[in-house]
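Chemist: Following is a predicted model, sequence given first.
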Amino acid sequence: MQTAKRKALIGDIGGTHARFAISDIDELSVEHFAVFETKMFDSLQDAVRHYLASVPTRPPTAGFAIAGSVSGETIRLSRAPWTFARSDIADVCGTPHIHFLNDFEALALALPYLKKHDLHEIAGGDRDERGVRLVLGPGSGFGCATLSPAGRGWKSIPGFLGDASFGATDEWELAIRDEVAAAYDDAPLHEVLSGRGLETIYRVRNRLTGRGGEAIPAIEIIKAAEEEDESAVETLDCFISIFARYAGDVALTVGASGGIYLAGGIVPKILPALAKPGFLKRLHGSGGRSNYLTDLPVHAILSYDVGLRGVALALSDRFPMHSLSV
């Protein structure tokens, strides 16, 4: 019989939203789910306190997927003004049994356990069931991770592609790169493939085409594209093209024979654009591009709790049965 010792507080903390739940880390359940905007709180500590006050139990284990690097004692959330010490979060949770991992690292861990309803198929293909799987995508920033076979299990390795320099391939992209570089020492990819990036592309294209117009939030650009607004459609097509190119490049680099998974807060909102032929055409490429890509399955992750399930998996592995003490 399972005991309360196997319950854990789990969190998926992004630049825009913080998601919390209680999980049985053996059954990988997700209960008492709650989501908050990060701007509602001054710190992760405050958000955790608020959540714990709303649930009937304080589990003896806790784990958090964080948007950003989790190395070191002090952790800074990317694209949000939260910086915290591991020990501070342990104190708030009331347990020394605590674990942090990157948010895309958590997504990758959950990939083998996803069901059909968690995914939207963009391209079929022959997946190597024990091949490397790639998950990447835009939200408040741009994240990626790979999942590789390790013995009888899996090893998730986060990457930081969003911090890499954006490389332009045409005049439009060069103008976008110049716009981003004017505000940064370089032109990091997360300032192109993100909500802010979508807004930058819209602003640059309108300026260069002489359309003018006010800057609008990313969600309104996406909505306008659905309504066939010319500027918004061109903006989203440009965004999708860049996204597809990088997805293909990274899939080739890591040998993603297990498939490509698109994730991040923006992905479910732009499914119609991802379903257009242009996305796969750019991902597969032509000329020097490898035919390897055309055989890979491509899916978009739809479910809101996949990152939380990945945290539960990480905790189950880190704290095996009977290893916890009260």
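Modeler: Received the coordinates, thanks. Numbering: from 1, shown residues only.

Chemist: all contacts plus neighbour counts: C-alpha atoms, from now on.
Modeler: Noted.

Chemist: got a list of what the residue nearest the centre of the chain touches?
Modeler: Centre of the chain computed as the mean C-alpha position; nearest residue by C-alpha atoms, centre = their mean is residue 264, 3.8 Å away. Counting by C-alpha atoms under 8 Å, 6 or more residues apart in numbering, residue 264 touches 136, 137, 138, 139, 142, 143.

Chemist: ok, which stretches of the stretch 51-200 of the chain are strands?
Modeler: 62-66, 74-76, 83-85, 98-102, 119-123, 133-138, 142-150, 153-159 (DSSP state E, counting those that start in this stretch).

Chemist: Columns distance to residue 91 and mean neighbour count on top of the ones you listed, output as CSV?
Modeler: Listed next are these as CSV, based on distance: least, C-alpha to C-alpha, whole Å; neighbours: other C-alpha atoms under 10 Å:
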stretch, distance to residue 91, mean neighbour count
strand 62-66, 11, 27
strand 74-76, 14, 16
strand 83-85, 10, 14
strand 98-102, 10, 22
strand 119-123, 37, 17
strand 133-138, 32, 27
strand 142-150, 29, 23
strand 153-159, 27, 17
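
Chemist: Assign a three-state SS to the residue nearest to the centre of the chain, would you?
Modeler: Residue 264 falls in the coil class when you classify it by DSSP: H, G, I helix; E, B strand; the rest coil.

Chemist: Give me the distance between it and residue 194.
Modeler: 9 Å (C-alpha to C-alpha, to the nearest Å).

Chemist: Need the residues touching each of those two.
Modeler: Common neighbours of residue 264 and residue 194 (C-alpha under 8 Å, 6+ apart) are 138, 139, 142.

Chemist: For these, please prepare a markdown table with the additional fields distance to residue 47.
Modeler: Output for those, formatted as a markdown table (distance: C-alpha to C-alpha, whole Å):
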| residue | distance to residue 47 |
| --- | --- |
| 138 | 24 |
| 139 | 20 |
| 142 | 23 |
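
Chemist: Presented hereafter is structure B, for comparison with structure A:
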Amino acid sequence: MVPENSKRKWLVPDQVPVGPPPHPHQTNPKGLILAGDIGGTKTNLALFQVVDNHLITLKEHNYRTKDFDSFIAMARDFLTDMEKPDRTCLGVAGPVVQGRVHGTNFPWDLDTRELSHQLQWSPIFLINDMEANAYGLSLLAPSEFEPLQKGSGMAGNAVLMSPGTGLGEAGLYWDGTTYLPFATEGGHADFSPRKGLDIDLWHYLHKKYGHVSWERVLCGKGIHDLYEFLGTSGKFPESQEVSARFSLEDPAAVITREAMAGNDDLCRETLMLFIRYTAIEASQLALKFKAMGGVYLGGGIAPKILPAIQRDTFHAHFLGSGRMDELLENIPIKVILNERTALLGAARYAATH
């Protein structure tokens, strides 16, 4: 199914991060581009055509990643024999090293040379899914962002943070003229407590997992772990009706839905704690990259819980870094509303590299 807004221009004003402008000889004006956003839970594939610096969506499909044992099998399901892409770019949830990647939360191994050999396509690019998200920001309209903090509008680096199946993080380096996206694995850095409750959580997760990263807290599974952690305190009795649904639905979806409906105190406290930690890690990421250009929150969770995010409370948790609070006050924070951002970014990367 092709979305209504199937035409995206990649040369846009500089009010949102944008990668280097495409060189005339680097574009693929008449060819087909296959773009993929490959995650632990779902994979989105789309076939694009480039016309006058616009990406035109020809077809698109969403898959459950674990329904396929390889990308090759999925690609052959998506494309007909007559649809051979001239360029392919896949944004993958995992660290890409020299054209190879093993999925962080799914069992695929991807190698550009092996893919080209098996599929008889060339070139094929593999980039981190967060890098693809960063490239996609420039293709979004202002209405596809929800501001949480206005900031000062200064030029500078920007960062992207996406809680979902895992926690992805990326940076956009400001070179004085444009933004240059790059991948990180910052979501796997150590979770850092601020107060006693956080220390108790660290001990709880350390006993369960060993290493406690930010990804252990800020992801779908993390929401369930926060729920169980708070349940051990005895302050918020667990509802048997809610817990019974965990075997039938994704626990994180049940918890967030009950929390936003105001039906369950334990679910509500879980979601508030998740939002607090999202603000804290966003603050730490902003400081590490001096992200005066903005903090962008993407992924599958942030847009869904927007009604539960109280701006003033989020702002208060985003601060708390002592002498650096004045700097943090000047950083804009925006939630990305378009779930196709990584897919568009992968297509843009293929068209301009």
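Modeler: Everything's here; your move. Computed from a prediction, not measured in an experiment: that's the story for all the values here.

Chemist: What's the TM-score once they're superposed?
Modeler: TM-score for the superposed pair, counting by TM-score structural alignment, normalised by the length of structure 1: 0.89. Supporting figures: 315 aligned residues with a C-alpha RMSD of 2.1 Å.

Chemist: Grab the nearest non-local neighbour of the aligned residue in structure 2 for the residue nearest to the centre of structure 1.
Modeler: Residue 264 of structure 1 maps onto residue 299 of structure 2 when the alignment is built from TM-score structural alignment. Ranked by C-alpha to C-alpha, 6 or more residues apart in numbering and with sequence neighbours excluded, the top spatial neighbour of residue 299 of structure 2 is residue 162, at 4.2 Å.

Chemist: quick check: the helix or strand that contains residue 232 of structure 1 aligns to which part of structure 2?
Modeler: Secondary-structure element containing residue 232 of structure 1, defined by DSSP states H and E: helix 230-254. Under the alignment (TM-score structural alignment), helix 230-254 of structure 1 falls on residues 265-289 in structure 2.

Chemist: and the most far-flung residue of structure 2 relative to its centre, helix, strand or coil?
Modeler: Most distant from the centre of structure 2: residue 234, at 33.8 Å, with distances by C-alpha atoms, centre = their mean. Residue 234 of structure 2 falls in the coil class when you classify it by three-state DSSP.

Chemist: okay but residue 145 of structure 1 is in contact with residue 134, surely?
Modeler: Yes: Residue 145 of structure 1 sits in contact with residue 134 when judged by C-alpha atoms under 8 Å, with a separation of 6.1 Å.

Chemist: which residues are in contact with both of these two?
Modeler: Between them, residue 145 of structure 1 and residue 134 share the contacting residues residue 108, judged by C-alpha under 8 Å, 6+ apart.

Chemist: where's residue 177 of structure 1 relative to residue 213 of structure 1, distance?
Modeler: Counting by C-alpha to C-alpha, the gap from residue 177 of structure 1 to residue 213 of structure 1 is 21 Å.

Chemist: Which of the two has more residues huddled nearby?
Modeler: Set residue 177 of structure 1 next to residue 213 and count neighbours by other C-alpha atoms under 10 Å: residue 177 wins out with 24 against 11.

Chemist: What lines up with the more buried one in structure 2?
Modeler: Aligning on TM-score structural alignment places residue 177 of structure 1 opposite residue 202 in structure 2.

Chemist: Residue 15 of structure 1 maps to what in structure 2?
Modeler: With TM-score structural alignment as the matching criterion, the partner of residue 15 of structure 1 in structure 2 is residue 40.

Chemist: ok so its match is a helix residue?
Modeler: No: assignment of residue 40 of structure 2 by three-state DSSP gives coil, placing it outside any helix.

Chemist: Would you mind listing the buried residues in stretch 70-84 of structure 2?
Modeler: By neighbour count on 16 or more other C-alpha atoms under 10 Å, the buried set for stretch 70-84 of structure 2 is 71, 74, 78, 79, 84.

Chemist: Over to stretch 306-321 of structure 1?
Modeler: Going by neighbour count (16+ other C-alpha under 10 Å), the buried part of stretch 306-321 of structure 1 is 306, 307, 308, 309, 310, 311, 312, 313, 314, 315, 316, 319.

Chemist: Keep only those of those residues that are in helices.
Modeler: When these are checked against helices (DSSP state H), the matches are 306, 307, 308, 309, 310, 311, 312, 313, 314, 315, 316.

Chemist: Around the residue lying closest to the third one once chain neighbours are set aside, count how many other residues there are.
Modeler: Spatially, and ignoring its direct neighbours in sequence, residue 308 of structure 1 is nearest to residue 12 (5.8 Å; C-alpha to C-alpha, 6+ apart). When neighbours are defined as other C-alpha under 10 Å, residue 12 of structure 1 has 28 of them.

Chemist: Quick check: the helix or strand where residue 12 of structure 1 lies compared with structure 2, mean distance?
Modeler: Element membership for residue 12 of structure 1, per DSSP H and E: strand 7-13. Here strand 7-13 of structure 1, set against structure 2 after superposition, deviates by a mean of 0.7 Å using mean C-alpha distance after the TM-score superposition for structure 1.

Chemist: got it, and stretch 237-249 of structure 1?
Modeler: Once fitted to structure 2, stretch 237-249 of structure 1 is off its aligned match by 0.7 Å on average (mean C-alpha distance after the TM-score superposition for structure 1).

Chemist: what sits up against that stretch?
Modeler: With contacts defined as C-alpha under 8 Å, 6+ apart, stretch 237-249 of structure 1 is touched by 136-137, 192-193, 198, 201, 260, 273-274, 278-280, 282-285, 293.

Chemist: Which of those fall within strands?
Modeler: Judged by DSSP state E, the contacts of stretch 237-249 of structure 1 include 136, 137, 260 as members of strands.

Chemist: From what I see, the second one and residue 263 are in contact.
Modeler: To tie it back to what came earlier, the one meant is residue 137 of structure 1. Yes: applying C-alpha under 8 Å as the test, residue 137 of structure 1 and residue 263 come out as touching, 4.8 Å apart.

Chemist: Can you tell me the residue that sits opposite residue 126 of structure 2 in structure 1?
Modeler: Residue 126 of structure 2 maps onto residue 100 in structure 1, with residues paired by TM-score structural alignment.

Chemist: And its match, how close does it get to residue 153 of structure 1?
Modeler: From residue 100 of structure 1 over to residue 153 of structure 1 the distance is 20 Å, taken as C-alpha to C-alpha.

Chemist: now do residue 57 of structure 1
Modeler: As judged by C-alpha to C-alpha, residue 57 of structure 1 and residue 153 of structure 1 stand 31 Å apart.

Chemist: So residue 310 of structure 1 sits against residue 109, correct?
Modeler: Yes: counting by C-alpha under 8 Å, a contact exists between residue 310 of structure 1 and residue 109, whose distance comes to 5.2 Å.

Chemist: For the residue lying closest to the match of residue 177 of structure 1 once chain neighbours are set aside, give me its contacts.
Modeler: For residue 202 of structure 2, ignoring the flanking residues on the chain, the nearest one in space by C-alpha to C-alpha, 6+ apart is residue 212 at 6.8 Å. Residue 212 of structure 2 sits next to 190, 191, 202, 205, 206 when contact means C-alpha under 8 Å, 6+ apart.
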